[in-house]
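# Got a sequence here, can you model it:
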Amino acid sequence: MTRIDFYLLTSASPDLRLDYACRLAHKAWSKGHRVYLNCADEGQAETLDSLLWGFRADAFIPHSLAKEDAGEAVVCGSGEPPAEHHDLLINLADSTADSFSRFTRMAEIVIEHDPVRLPARERFRFYRERGYPLQTHQIRTAG
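Predicted coordinates:
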């Protein structure tokens, strides 16, 4: 059963949310996991793709957009995850990813901004009602 982690950032900044997604993707990739970043739309996927290029000056994260190369270790997209990805799903969309249950883990990154926080609460209830193991992590941010 998919383990679901909610990362609650003490910020309302959408930029910090994407930065934290990069951090989680890097950590998972460095441990040998394949990561799918489920974005709200193609624009967000392209923004995240750009952020991943310069995220760490001392390390390269092999990644791509789903529409360009879905076989890469880290993929950003806004639709169905690539078939080869089943380790970690990082959900940045406002809805539940349709195929989240085929992943070992899923991360929901939530900021203190109602358009992000309120749909995340609904997803939390959805997962809890279906018996998924849930963890919450309070993340203090500087921004």
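# okay, CA-based contacts and neighbour counts for the rest of this
Fine.
# Can you tell me which residue is spatially central in the protein?
Most central in the chain under CA atoms, centre = their mean is residue 90, positioned 1.9 Å from the mean C-alpha point.
# and that one, how far is that from residue 11?
18 Å (CA to CA, to the nearest Å).
# Same check on residue 75?
25 Å.
# and if you look at residue 18?
12 Å.
# Check residue 101 too.
Relative to residue 11, and taking CA to CA, residue 101 is found at 28 Å.
# Then residue 124?
19 Å.
# another one to check against the first:
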Amino acid sequence: MTEVLFYHLTESRLEQALPDLLERSLGRGWRVVVQCSSDERLEALDNHLWTYREDSFLPHGSDKESSGQLQPVLLTTDPAQRANEPHVRFLVDGAVPDTLSGYVRAVYLFDGHDTDQLDTARGRWKVEKAAGHAVTYWQQTEEGRWVKKA
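This is a model prediction of the structure:
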């Protein structure tokens, strides 16, 4: 059974929230795959993760490169991509996985101001719960902190 977390972005954008969550995953020794819904989003995140903070960067790459299996964080649009043998799968902008079987954790990050992403997240909540995964829902406070709501 995979632990599935739903993160409802209400006070920050994906680019602000994702790096911290990725750093926490890497801090646990987990390898990560981030599934994007488009090549444009993948490219934007790829660039952002190199420069999001002046004193740090997240080691990562995309599956467009031949070294995907070596990456601690692998960016992809492929719902079945597992080249880096990830423990965690992040799903952004309404991306939907092939399966969550074999992951320690899956994280859906969705924009609370985007109706399509909200609808996708609600649908995925039902799917993941019906599949027997342990699902939790987290929402941002006005200060940008995460609070478990369900």
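# now the helices: where do they sit in structure 1?
14-30, 42-54, 114-129 (DSSP state H).
# Put together a markdown table for the ones you listed, with distance to residue 62 of structure 1 on each row.
Formatted as a markdown table, those follow (distance: least, CA to CA, whole Å):
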| stretch | distance to residue 62 of structure 1 |
| --- | --- |
| helix 14-30 | 9 |
| helix 42-54 | 9 |
| helix 114-129 | 28 |
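# any chance of those in JSON lines, plus mean neighbour count?
Listed next are the helices of structure 1 as JSON lines, based on neighbours: other CA atoms under 10 Å:
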{"stretch": "helix 14-30", "mean neighbour count": "18"}
{"stretch": "helix 42-54", "mean neighbour count": "17"}
{"stretch": "helix 114-129", "mean neighbour count": "15"}
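# Map residue 64 of structure 2 across to structure 1 for me.
Per TM-score structural alignment, the equivalent position to residue 64 of structure 2 in structure 1 is residue 67.
# For residue 124 of structure 1, see how far away its match is.
The value you get for residue 67 of structure 1 to residue 124 of structure 1, if CA to CA is used, is 29 Å.
# next one: residue 28 of structure 1
Residue 28 of structure 1 sits 22 Å away from residue 124 of structure 1, going by CA to CA.
# What ranges does structure 2 have for its strands?
Assigned by DSSP state E, the strands in structure 2 fall at 3-9, 32-35, 61-62, 73-76, 88-92, 105-111, 134-140, 146-148.
# could I get the ones you listed as a markdown table with distance to residue 52 of structure 2?
As requested, the strands of structure 2 are exported to a markdown table (distance: least, CA to CA, whole Å):
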| stretch | distance to residue 52 of structure 2 |
| --- | --- |
| strand 3-9 | 18 |
| strand 32-35 | 16 |
| strand 61-62 | 15 |
| strand 73-76 | 15 |
| strand 88-92 | 17 |
| strand 105-111 | 18 |
| strand 134-140 | 20 |
| strand 146-148 | 20 |
